[in-house]
Every structure is written in C-alpha cells, then in structure tokens.
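*Asks:* need a 3D model of the following:
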Amino acid sequence: MGAIENVMENKESRIPVEAKELLKSLASEWEDVVDRNSLQVIPVKGAMTNEVFQIKWLTKTETFSHKVLLRVYGEGVEVFFDRNDEIRTFEFMSKHGQGPRLLGRFHNGRVEEFINARTLSASDIRDPEISALIAAKLKEFHDLDMPGQKIVRLWDRSRNWLIATKNLSPPEEAKAFRLDAIEEEISTLEKALYRNDQHIGFCHNDLQYGNIMIDEVTKSITLIVSFFFSSLSYNA
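*Replies:* This next block holds a predicted model:
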C-alpha cells in the first residue's frame, strides 16, 4: 500500500495548484469521502494535446470511490481557441447529451464528469456495428444548434494558426515546410469550396478513435471534443 501511495503522490505533483484546490472543493461536497485532500491520480493515456488524469477519492464504504476527469491543457494551446467560447460550447453540449458534464474549470484546464466507458481502438472503428453507432452520434453532434453567430471559422482559424507557426519557426524551417505558400493554398481552398447555399454546422474536426468512447453495457457512444479543432464550419 505504501508503494502505491508514493506513486500517487508523485503523480499529484504534476497537477497545478489551482486544479488541486478545485478538486478538493468538489470532494468536500461528498459526505462519504474519507479525506478530500487524499487524491489518487491516475494518468490517462491517449490524449495528444493535453495531460489527462483520472482523480479518485476513497469513500467510507471502501467499496466505492468518487471519480472525475482532470484535463490540463497543453502548453501554448491558448493560441488556438478562446477559453470563453470553449466553456460556452462545452456547457451547451453537455445540456444536449454530448460529451461529459463540466464540473469546474481553472486557468489552464477543466474538471469533467468521469465516464465509465473505454476509448476506442483503430480496430474498433472497422467494426460495422460500432461504425454505425459513431455515425448516428455524429449526426446528433452536427445537428446541434450552437448559440452565437453562424459564421465559417475554418479559414480565419487556419490563417491564425499559420501566423502562429511562422512566428515560432526559424527561417530555415519555414522555408523547408513552404509556409509562405500555405496562405495562397488556404485562399484557393476557400474560393473553391464557397457556395451561396452552403450549410454551416458545428463540426468536430478531430474524430480520431482516441476521441471516441463506448459504454460496453449500453453501447452508447460519447464524443470527446478538442476545442481548438471544433468549430462552425462546412458540414460534409
């Protein structure tokens, strides 16, 4: 038991102080928690841009534990999205049955409901039954009437990313990756895809298997959203 506690303690050092205070505040709302200051921290694999942890607290029954998911944003991701838009979007999605509930947020991340489901693998998405479930869930996602102005953000966002990339790239790398040519390519795509009758919808834009979870019992699908990828954009 001592060895396990040491491992957990080492993992806890990776959590921002502000996040720890938020977690303790959440735990104080559960009367059956043994010690709100005793966090069990378990890294969750599969996240590409954030650090993600399962947080657990032991309860007085010892047969049940409270769990939440802690998401700490990767360094520099504020370049890609507006935090106020992120929270507004997250809350709207939660109210309409998309993704986990938002339990709290701090400067560099958020705390979410822990979903008892597993993350899909590459082989899962080749399964016709699972693929059909994903398609149905994605249809619900694309039909969300997201509040706010209905504008295409894809092109401005792409140009902002390009500017940020140029600012961070040494001249030799910018030349090797032909960054100067990408601005022209963005404009070419924008003109080619523009139509007066286009439908603008809320898009995921990062639907790789690591962002899809399935409940093995109910067969329900949950889509995990990376907010600097999701946007109002062209629906396929």
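*Asks:* please make it C-alpha for all contacts and neighbour counts, starting now.
*Replies:* Noted.
*Asks:* ok, now which ones touch the closest residue to T59 other than its chain neighbours?
*Replies:* Nearest residue to T59, sequence neighbours excluded (CA to CA, 6 or more residues apart in numbering): V33, at 4.3 Å. Going by CA atoms under 8 Å, 6 or more residues apart in numbering, V33 touches 27, 57-60, 65-66.
*Asks:* 7 Å instead?
*Replies:* Contact analysis of V33 by CA atoms under 7 Å, 6 or more residues apart in numbering lists 27, 57-60.
*Asks:* among those, which lie within helices?
*Replies:* A27 (DSSP state H).
*Asks:* need the helices for this protein, in chain order.
*Replies:* Counting by DSSP H, the helices of the chain are 2-12, 17-27, 83-95, 128-142, 154-168, 171-176, 179-193.
*Asks:* nearest to T218, out of the ones you listed?
*Replies:* helix 128-142 (11.4 Å; CA to CA).
*Asks:* any chance you could list what contacts that closest one?
*Replies:* Counting by CA under 7 Å, 6+ apart, residues outside helix 128-142 touching it are 124-125, 201-203, 221.
*Asks:* now do stretch 47-67
*Replies:* Outside stretch 47-67, the residues that reach it (CA under 7 Å, 6+ apart) are 32-34, 36, 38-44, 68-74, 114.
*Asks:* can you get me the start-to-end distance on it?
*Replies:* Using CA to CA, to the nearest Å, one end of stretch 47-67 lies 18 Å from the other.
*Asks:* filter the contacts of stretch 47-67 to the buried ones?
*Replies:* Buried members of the contacts of stretch 47-67, counted by 16 or more other CA atoms under 10 Å: 32-34, 36, 38-43, 68-73, 114.
*Asks:* out of those, which sit inside strands?
*Replies:* Using DSSP state E, the subset of these located in strands is 40-43, 68-73.
*Asks:* which one of these is nearest to E190?
*Replies:* Y73 (30.0 Å).
*Asks:* from what I see, that closest one and R110 are in contact.
*Replies:* No - contact criterion CA atoms under 7 Å: Y73 and R110 do not qualify, at 8.4 Å.
*Asks:* how about the nearest residue to M93, chain neighbours excluded?
*Replies:* Per CA to CA, 6+ apart, closest to M93 is G99, 6.7 Å.
*Asks:* can you pull the contacts of that neighbour?
*Replies:* 93, 222-224.
*Asks:* separation between it and R159?
*Replies:* 29 Å.
*Asks:* one more to put side by side:
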Amino acid sequence: HTPFGYTSITDRSCGDGGLGRTDGPGLFSPEDTGPPLDRKRVVNALIVNERKSRTPSPLSEANCDDDSEAESFRDGRTEDVDRDTRSRAFAWCRDFLSGSWKSIKEEDFQISIVSGGLSNLLYLCTLPEQVHAMGEEPRRVLLRIYGAILQGVDSLVLESVMFAILAERTLGPKLYGIFPEGRLEQYLPNTRMCTDQLSDPAISAEIATKLARFHEMVMPFNKEPKWLFGNIDKYMDQVLKLNFTRETHLKKYKKLMKLDLAAELEGLRVLLAATPSPVVFCHNDVQEGNILMLEDRTQTSRERLMLIDFEYSSYNYRGFDFGNHFCEWMYDYTYNQWPFYKATPENYPTREQQLHFIRNYLAEQRRHSDITIDQTQIEEDMIIEANRYALASHFLWGLWSIIQAKISKIEFGYMVRRILLQSHAFYIYFKSHKQVCESCICFVLVNLTSQ
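*Replies:* A predicted model of the protein is given here:
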C-alpha cells in the first residue's frame, strides 16, 4: 500500500529477498509459479538492488495490456528505468530542486528503481559524484510517482497537505516538490526493516509508541470516520464492474464473484458497529515497508523508527490500525518471483504478542494523561477491537487487490493475494469463535484456493 523513499542501498540483512530460494510452486493456482505464499501486502521497504532483469520497466508500454495483473513478470522485477520516466524525473529534479540540479545534463543524471511500493512507483535520484552542491539543495531525493489507483483522486490533495504538515513537525521526511503525477521527498539513510522484525519485542514496543503518538495528533481534516467503509463501498462498486479479458485473471475473478461479498460486507458492518473503537487520526497502513529504521541517529537516542507513507492516513477507527498492523506480521513483499510476496498465517501475533503491543501503546498514552483506568479490562477490550478490525483490513485490501490486478503496472500477484486475504480473514474469525461451519464462506474459500 503501499508504499517510501528512505532506503538502504547496501543492507540486505533480511535474507536473500527471494533470490536463490527453492520453495515449491504457488499455493493457489497452477498458473502461478513461485514459493508458497508466505507473508505481506505492500512494501515500502526501500532497498535499491543491482539485479538485472529481462522484463520491461513498470512504466513501459510492454506491460500495458487489457489486464495488468503482472503474470508477464514471472522472471523477476525489472530494474531498468525507461527513457520517458528518466526524462520526466530529470525535469522534475531540475525544476524543483534547482541549484546544482540545473547545471547537469540528462545523460549525467542518476536514477534507479527503489523496490517496494504497490500504490506508487519509487525512484532514487542522485547528483553525479563530481558535481558539488551550490547551496542547500539535496544530493539525493526520492521520486514518488503515484500509482493508477491514486492518480487524480481528491485524496492526493489531502495526503500532500498531510505530508507537508508532518514534515514541518519533523514527524516525516521533508517535501521538496509536488506535481500532479507525484512528488520529490527527502532521502533518509536507513536499514531495511524485515517482516520478521515486526515481532521483535523492542521494535514492536517502539512501533506501538509511535502509533500512540500518531493517534494523538490533531489534523485539519474531516473528523468523521468515513474512510474505512467509504473506501470499501467504493472498491466494492468498482470490483463488481470489472471486466477481465485474460483467461487466468477471468478464472480467478469468477471464483471470487461466486462469493456473496455484499452479505459478508453487511455482516462486517454489524460486527464492527458492536465493537467500541475511538475515532483517532490513523495511519491506516503500518507495515514494515512504511517504518524506517534510521541510521543517522545519535547514540544517546533510544528511538530509531519513523512512520512514513501517509497516503491512506485519515480519521478512522483506532481498531483498524491495530488489526491492520497485526495482519502485516504475516506478509512478506520482498519475494522476487511471481506472485512477488509470501504469506505465513501462523505469524499472526499471539495473544501475548498483542498484549505486549497494546501495553506499550497504553504506556505512551498514560504519559500524557492522569486518568486511572482498569488496565486489565482495557487490554481485553483492545484485543477484541484489534482482531475484529483485522477482518475489515482483509476485506478492504482484498477489494483493493482485485482492482490493482486490473489497473496496476506494478508487478504483484494481486488476484492471488485477494483470495489469500479473504481466506485468512475467516480463519481468524472462526478460530476466535471456536466453530467451523462447512457452509460458511470461509470453508468455500479454503476449498476454491486449493483447486
């Protein structure tokens, strides 16, 4: 979602990033090659790789067919920047950054693709080494080009205002330039966070602390919690009107359309209406790719994390941020072969891990309040709140994935991901309720995904 610009050029401590793995074929379709789906949704975990690829750039016309689900990218993600993107990037850097950027020629302009990002395309733009800065212009910046699902929508205006406000409050990267197609952002040296690190107790505690602070912010936006079901309703309407032409996509789409999504949505509304959750300013996409592990921190500072990527941020129910983040423990988007992610449902946080997160969240809240509360009851209520809203996370991003499968030029197995998300959503629900019903949609999904 994600998805940025704060990348590690050299750190690859998260393993091979998918290179050299020998896992078996994908779980859900004989057409999908790659390992068993094992972990995550979007990655804004920014690492620049030097790997070569036989596939075209995400912006090139080679990937512009009727259906954009990237099955043509089974041999790996591209790392070559096409000529049009390079020219536009050079013009934006020259015009918005000025200084030394105006003195270089396009052939000396350095640009590379930043891996990660399912809602946007990301590039690292750099001045040549021999060129010295004339003033305070940055030598390196992140270029974000909005994805098809975001371009032209009103939310981009709000997100740009939000980004600027957070930058001024030093809660996010600096903003260097903004234009209809995207923006230029500060490059922050960082170590790439891995999905597995989300479960590290120290890291989980700091994420909880950062999220508590984020939720305390007062922003100049509509305070009504319209974001969640507003987007679900919008995506649902779009999904029902999609028309796939590629046979493999059409087959998966028809399977999904056999499910009574409208009835499931109504059930979700009823469930969440009965689930108390305060309205706060939510990030709405707290996953490892949207959390920087900053390198340029003083040795005395115990905090090294920064939340980034605010395109989905809004006033929303607090439980969504909890449930969505817990879901992200399962998904790894760094896999280099189709469908470009893995999923491990058993990595969903345990009760003790959830309590650890919640207790650190509450500890940060208590630093700014003298109110005494029954902590035990609050913790129990928040666990229920988080896990019920995890269902909403699955439903929202599942619909989002179907739309992305149709329109996105970013390589990712969106349709496969939709099936996986829906399956795990009901796995969580029925496991928590200690019951299984063979006529339920969960059972249907598990069966159809194994076909």
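*Asks:* any idea what the TM-score comes out to?
*Replies:* The TM-score (TM-score structural alignment, normalised by the length of the first structure) is 0.80; 224 aligned residues with a CA RMSD of 3.1 Å.
*Asks:* the first structure: matching residues for the longest helix anywhere in the second structure?
*Replies:* Counting residues, the longest helix found in the second structure (DSSP H) is helix 375-407. Matched against the first structure by TM-score structural alignment, helix 375-407 of the second structure finds no partner residues.
*Asks:* return the set of buried residues in that helix.
*Replies:* Quick answer for helix 375-407 of the second structure (16+ other CA under 10 Å): 379, 382-407.
*Asks:* tell me which strands and helices it is in contact with?
*Replies:* helix 227-240, helix 318-328, helix 414-432 (3 or more CA pairs under 7 Å, 6 or more residues apart in numbering; DSSP states H and E).
*Asks:* could you figure out how far it is turned away from helix 318-328?
*Replies:* Orientation check (axes from the mean of the first three to the mean of the last three CA atoms, to 10 degrees): helix 375-407 of the second structure against helix 318-328 gives 70 degrees.
*Asks:* report the angle between helix 375-407 of the second structure and helix 414-432.
*Replies:* Going by the same axes, to 10 degrees, helix 375-407 of the second structure makes 160 degrees with helix 414-432.
*Asks:* helix 375-407 of the second structure: how far from the chain's middle?
*Replies:* On the basis of CA atoms, centre = their mean, to the nearest Å, helix 375-407 of the second structure sits 14 Å off its chain's mean C-alpha point.
*Asks:* save the helices and strands packed on helix 375-407 of the second structure as JSON lines, and put in distance to D296 of the second structure and mean neighbour count too.
*Replies:* Shown next, in JSON lines, are those (distance: least, CA to CA, whole Å; neighbours: other CA atoms under 10 Å):
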{"stretch": "helix 227-240", "distance to D296 of the second structure": "35", "mean neighbour count": "16"}
{"stretch": "helix 318-328", "distance to D296 of the second structure": "26", "mean neighbour count": "26"}
{"stretch": "helix 414-432", "distance to D296 of the second structure": "35", "mean neighbour count": "21"}
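*Asks:* kindly reformat the ones you listed as CSV containing distance to V446 of the second structure.
*Replies:* Shown next, in CSV, are these (distance: least, CA to CA, whole Å):
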stretch, distance to V446 of the second structure
helix 227-240, 21
helix 318-328, 18
helix 414-432, 6
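*Asks:* alignment lookup: K11 of the first structure to the second structure.
*Replies:* Correspondence of K11 of the first structure to the second structure, assessed by TM-score structural alignment: V81.
*Asks:* should've said A176 of the first structure
*Replies:* Under the alignment (TM-score structural alignment), A176 of the first structure maps onto K255.
*Asks:* give me the neighbour count for the alignment partner in the second structure of A135 of the first structure.
*Replies:* The alignment partner of A135 of the first structure in the second structure, by TM-score structural alignment, is A208. Other residues lying near A208 of the second structure total 23 when counted by other CA atoms under 10 Å.
*Asks:* the one 4 residues further on now?
*Replies:* Close neighbours of A212 of the second structure, defined as other CA under 10 Å, add up to 22.
*Asks:* just G116 of the second structure next, same as before
*Replies:* G116 of the second structure: 26 neighbours (other CA under 10 Å).
*Asks:* tell me the gap between stretch 195-211 of the first structure and the middle of its chain.
*Replies:* 15 Å.
*Asks:* in that stretch, what's buried?
*Replies:* 200-205, 207, 209-211.
*Asks:* with stretch 190-197 of the second structure instead?
*Replies:* 190-195.
*Asks:* so which of those residues are in strands?
*Replies:* 190-191.
*Asks:* okay if I get the buried residues of stretch 190-197 of the second structure as CSV plus distance to S314 of the second structure?
*Replies:* Below are those laid out as CSV (distance: CA to CA, whole Å):
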residue, distance to S314 of the second structure
N190, 26
T191, 27
R192, 26
M193, 24
C194, 26
T195, 24
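*Asks:* out of the buried residues of stretch 190-197 of the second structure, who's nearest V239 of the second structure?
*Replies:* Nearest member of these to V239 of the second structure, counting by CA to CA, is T195, at 29.1 Å.
*Asks:* what do we get in the first structure for that closest one?
*Replies:* Checking TM-score structural alignment: T195 of the second structure goes with A122.
*Asks:* how about its match: what's its closest non-neighbour residue?
*Replies:* Y209 (6.2 Å).
*Asks:* any idea what the one you found aligns with in the second structure?
*Replies:* Using TM-score structural alignment, Y209 of the first structure sits opposite E288 in the second structure.
*Asks:* which of the contacts of V33 of the first structure count as buried?
*Replies:* If you count burial by 16+ other CA under 10 Å, the buried members of the contacts of V33 of the first structure come out as 27, 57-59.
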